[in-house]
Structures are given as C-alpha cells and as structure tokens.
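> Sequence plus the predicted model coming up.
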Amino acid sequence: MRSRLTVMALLALCLALALAACTKKPRSTADIPRSLSPSYSIAVAPFTQPITTSQLIMGQLPKDQGRIAPEMLPALDMALRDVLLTGTKRQYTFIPRHAQLPDKMRYHDSNQPQALPAWVAFAKTLKTDLLLVPQVLNWHQREGSRAGVTRPAHVRVEFFLINIQQGTVQERSVYDVEQSGLTSNLLEIGDFLKRKGGWATADELAREGMLKAVKDLML
C-alpha cells in the first residue's frame, strides 16, 4: 500500500512538472514555431520499407530489422493522409501505391545509401517542388494487450522532405520509439497520459511519428 502511494505521489509530481513546462513562453526566436512557405507544391509518396542499404535515402538499417507486412502499408498511407489534411492547411498530391516507386527498382549491391537520386528523378516526373517520402525502418508489433505486454511495440519511421530543384534532403524527421513502462521511466509521464495509461500498438506509435514529422518538417 505504501509503495503504491509513493508511485502515485511521484506521478502527481511529474504531472505538475510537465504542465508547468507546457506553460513556458518561448525563450528565443528559435523556440517560435516556423512554417514552410505555402507557395511550395508538395507530393506525398506512399510508405515504403528499405531492406537493403542501397535503398536508403540516408542513414543505416537497424540491427535485427523488424519487417512490416506489405499489406499493412496502405493503412499507414491513410493515417498520414489524415494527419496532413487535418493537421496542416496545405494541399498535397498523394502518389498512388501502384506507381513505379524507386524502392521497387533494383540497385547495385552497396554499403552506402543510393536512393536519393532515384527519388529525385521520380519526383521530376510529377512537376512538384517538394517530395515527402515516408519510410518504415523498423517495425515490431506489440505482443500482448493494452493492459500488459510480453514485448512492447517498437517502431522507427523516417520522413524525408526532398527539394527537387536542388536534389537534396531539405528536412528530415526521425521517430524511433520503444514504449517502456512508467515505473521504469518517469520522464515519459507525458506520453503515458497521452496513451491513456496503456500499451500502444506499432500503428499508434507510427501515428505519433507522423505528428512529430509535421512539426519537424514545418508543414
């Protein structure tokens, strides 16, 4: 009983600190939210999962990479579409999944990422200023239920905003999260409350990554 009261007291303290942090004013112009110019046209590619280094735009593949079932990718496409249309005030061109995407092309064996030029060349056929490329780098679904798990969900999703004229990655957003129990990490109380005190699915974590990308990419 005493240990339970101690945990509850710690939760209350962390919640108070979290709420206090949320009320702080920006300390500098760097803290003020920025946004991308509305004059840019943006196309959005479907989700893909690189499984060889040469298919990467940048970075590296995670060790023991968890693969997402291909039939689950359309659900991520729809979730991203919803996040973009409800969370921003922009218009987007959404590329259909049946398009001949660069991730389906064959690359030479390489230990270096090679996909950026292929994505740029693909985007030039769309006559768009920017191309948003969402990718699943790691995917481990929750094993268990919302109340308890034998293995928590773990996802790594990355979002690349490619400037077509310059042929470069203008912005990149990375979300790599494996949910942990509150008692093992009290610093995650904000996420704990946001998830209503339960264990999230990989899909739910991926959506959190999409929301983060909207801010990181200044959409």
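The structure has been received and is ready for your questions.
> CA atoms for contacts and neighbours, from now on please.
Fine.
> Ser35 touches Val214, doesn't it?
No - look at Ser35 against Val214 with CA atoms under 8 Å: they stay out of range, at 9.6 Å.
> Compare those two (neighbour count), which wins?
With neighbours defined as other CA atoms under 10 Å, Ser35 and Val214 compare such that Val214 has more, 18 against 12.
> Thought Leu84 was touching the more buried one, still the case?
Yes - under the criterion of CA under 8 Å, Val214 makes contact with Leu84 at 7.4 Å.
> could you pull out the strands for the chain?
42-44, 92-94, 130-140, 143-144, 149-151, 154-163, 168-178 (DSSP state E).
> which residues are contacting the lengthiest helix in the chain?
If you go by DSSP state H, the chain has its longest helix at helix 2-22. For helix 2-22, the external contacting residues (CA atoms under 8 Å, 6 or more residues apart in numbering) are 183, 186-187, 189-190.
> returning to what we had before: can you add distance to Leu13 and mean neighbour count and give the strands of the chain back as CSV?
Below are these laid out as CSV (distance: least, CA to CA, whole Å; neighbours: other CA atoms under 10 Å):
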stretch, distance to Leu13, mean neighbour count
strand 42-44, 42, 22
strand 92-94, 43, 15
strand 130-140, 32, 23
strand 143-144, 29, 14
strand 149-151, 26, 13
strand 154-163, 28, 23
strand 168-178, 24, 17
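> Please compare the first structure with the one that follows:
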Amino acid sequence: MKRLFLYILAAVGTLMILGGCQTKSDLVKLPRPVGKLAVAGFTNPMFNYELLAGYLAHEGHPVDKKVINELDQKLVHTLSKHGVTGFARPAITKQCQEIEVFENMGSQREAAYSYWINVGKCMSADYLLVPQVLFWQPHRGMKKPNYNVQPASVVIDLYLIDVNNKRIVRRIHFDETQTPLTENMLDAGKFFKRGGKWVSAMELADEALESGLMELGL
C-alpha cells in the first residue's frame, strides 16, 4: 500500500512538473526597458516607512550583511545570464544611495518613493531596479523532508522604476516558505522540482530573482 502511494505521488509530481514547464513561458513579461538601467543594491527595510508598497510582517528584524552582499552578486549574475548588459551595477549605484536621504514629503511612503526617484536621477538613469529583502529565515535541520526542521522562508520585492516619468512600472512580490508535501499537495510541483528535499533560503532567493526578473523583462 505504501509503495502504491509513492507511485501515485510520483505520478502526480511528474504531471505537475510538466504543467509547470508549460506555464513557465506564459509568465507575463514587460518589454525590455529601453534606456540606461541602474541597479540598486539590495536593501533590508526594517520599518514600514522604508517600503515602497506593502507592510512588514515583523519590523526591526535585520538580515545579515553577508546575505545582502551575496544577493547583490546573484542579482548581477542573473541579469547577465538573461542577456541584460550595460547596466550600472549595485557597487556604483550604492554611491548615490549613500548620498541621497529620505526627505520630509508629508508622508512616509512618499518619502521612500522620492528617495528612490532621486537615486535614479543621481545615476542619470532612465530606469532603476530596486531590490529589497523583507524577511529571511534560513533552513535549519536535515535535508530529508520527513524530519522536523525550520524551513527556509524568504520575502523579496523587486521594483522597476521609470525615473523620467516618476512611476513604478511594476512590483514583483515573492513570499515563499517551503512546506512539507504532506501539508500542501498543491505545491507538489515545487517539491519535486527541488529534488524532494528541503532547500536553503538562498535557493529560494534564486527562484525569486529568476522568475521576478523575467516578469520585469530583465
């Protein structure tokens, strides 16, 4: 009986993976931005006033700087892999991020918006890509899915800002906490795609950047 269940589970997983392959090309994509693109380094908002949209589930929880640096590297690598070239990298944009300050614009959200527009202007960019990591929980425990572990959990936002027209072209919101297959059969496709094991928070971030940048046309 147990073996039959495993066969059924494998069949369901195969079908869902195939379905995922069919829908991957159907991702809504923006046309690739025409003009100078600047890419900001990842920031880790700890308070809601630092966000361009949405709200933090928990304020005041910092992410390790080593993680931020690795995310910056992965962002540049993924853009290059997608054929995006000639953009101002986070190490350069960081100079403008350090120069600009939040201004008193009447509301906290307006201050955050004004800040990033000014960063884009400082870079003389037509478009500014703003990545933010809102939550980061590393995986702890065994890799096998039948052990009690702390699963990886990641929340990442990607914003593409049209600097000249002062508008957010699109926001990509990635919020993923890996769950055991027994708790959510709807995620069977993801479970098998990840090799039937627990993955790291950085692996979830890879998924966020791969799919998110594609949806932005980058």
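Good, I have the coordinates. Predicted model, so just to flag it, every value in this text is computed and none were measured.
> closest to Gln60 of structure 1 among the contacts of helix 2-22 of structure 1?
Nearest to Gln60 of structure 1, judged by CA to CA, of the contacts of helix 2-22 of structure 1 is Leu187 at 28.1 Å.
> so stretch 54-61 of structure 1 corresponds to what in structure 2?
Aligned by TM-score structural alignment, stretch 54-61 of structure 1 falls on residues 49-56 of structure 2.
> sorry, that was for stretch 171-187 of structure 1
By TM-score structural alignment, stretch 171-187 of structure 1 lines up with residues 170-186 in structure 2.
> Can you get me the start-to-end distance on the matching stretch?
27 Å (CA to CA, to the nearest Å).
> what does it contact?
Under CA under 8 Å, 6+ apart, the answer for stretch 170-186 of structure 2 is 145-146, 151-161, 187-188, 191, 198-199, 204, 208, 212, 215-216.
> ditto for stretch 208-218 of structure 2
By CA under 8 Å, 6+ apart, stretch 208-218 of structure 2 touches 27-33, 75, 78-79, 82, 84, 156, 158, 160, 170, 172, 174.
> how far is it from where the chain is centred?
8 Å (CA atoms, centre = their mean, to the nearest Å).
> Report the buried residues of it.
208-216, 218 (16 or more other CA atoms under 10 Å).
> In helices, which of those fall?
Reading helices off the buried residues of stretch 208-218 of structure 2 with DSSP H, I get 208-215.
> Make CSV from the residues you listed and add distance to Phe5 of structure 2 to it.
Formatted as CSV, these follow (distance: CA to CA, whole Å):
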residue, distance to Phe5 of structure 2
Ala208, 32
Leu209, 35
Glu210, 33
Ser211, 32
Gly212, 35
Leu213, 38
Met214, 36
Glu215, 37
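> Which single one of those residues is nearest to Arg140 of structure 2?
Nearest member of these to Arg140 of structure 2, counting by CA to CA, is Ala208, at 20.2 Å.
> Structure 1: which residue goes with that closest one?
Using TM-score structural alignment, Ala208 of structure 2 lines up with Gly209 in structure 1.
> Val76 of structure 2 now?
Match for Val76 of structure 2 (TM-score structural alignment): Arg81.
> ok, that match to Val120 of structure 1 distance?
For Arg81 of structure 1, the distance to Val120 of structure 1 - CA to CA - is 21 Å.
> Between the two, tell me which one has more neighbours.
Taking other CA under 10 Å, Arg81 of structure 1 and Val120 do not tie; Val120 has more neighbours (21 against 17).
> What's the match for the more buried one in structure 2?
Match for Val120 of structure 1 (TM-score structural alignment): Ile117.
> which residues does that match contact?
Counting by CA under 8 Å, 6+ apart, Ile117 of structure 2 touches 161, 163, 166.
> how about a cut-off of 10 Å?
Going by CA atoms under 10 Å, 6 or more residues apart in numbering, Ile117 of structure 2 touches 100, 111, 123, 125, 127-128, 161-168.
> With Asp26 of structure 2 instead?
20, 215.
> Over to Ile156 of structure 2?
Taking CA under 10 Å, 6+ apart, one finds 42, 44, 131-136, 172-176, 204-205, 208-209, 212 in contact with Ile156 of structure 2.
> do Lys193 of structure 2 as well
13-14, 16-17, 20, 187.
> just Ser114 of structure 2 next, same as before
52, 100-105, 108, 120, 166.
> and which of the residues you listed is nearest Pro90 of structure 2?
Among the contacts of Ser114 of structure 2, and counting by CA to CA, the member closest to Pro90 of structure 2 is Gly120, at 12.1 Å.
> so the closest one makes contact with Gln95?
No - the criterion here is CA atoms under 10 Å, and Gly120 of structure 2 misses it with Gln95 at 11.4 Å.
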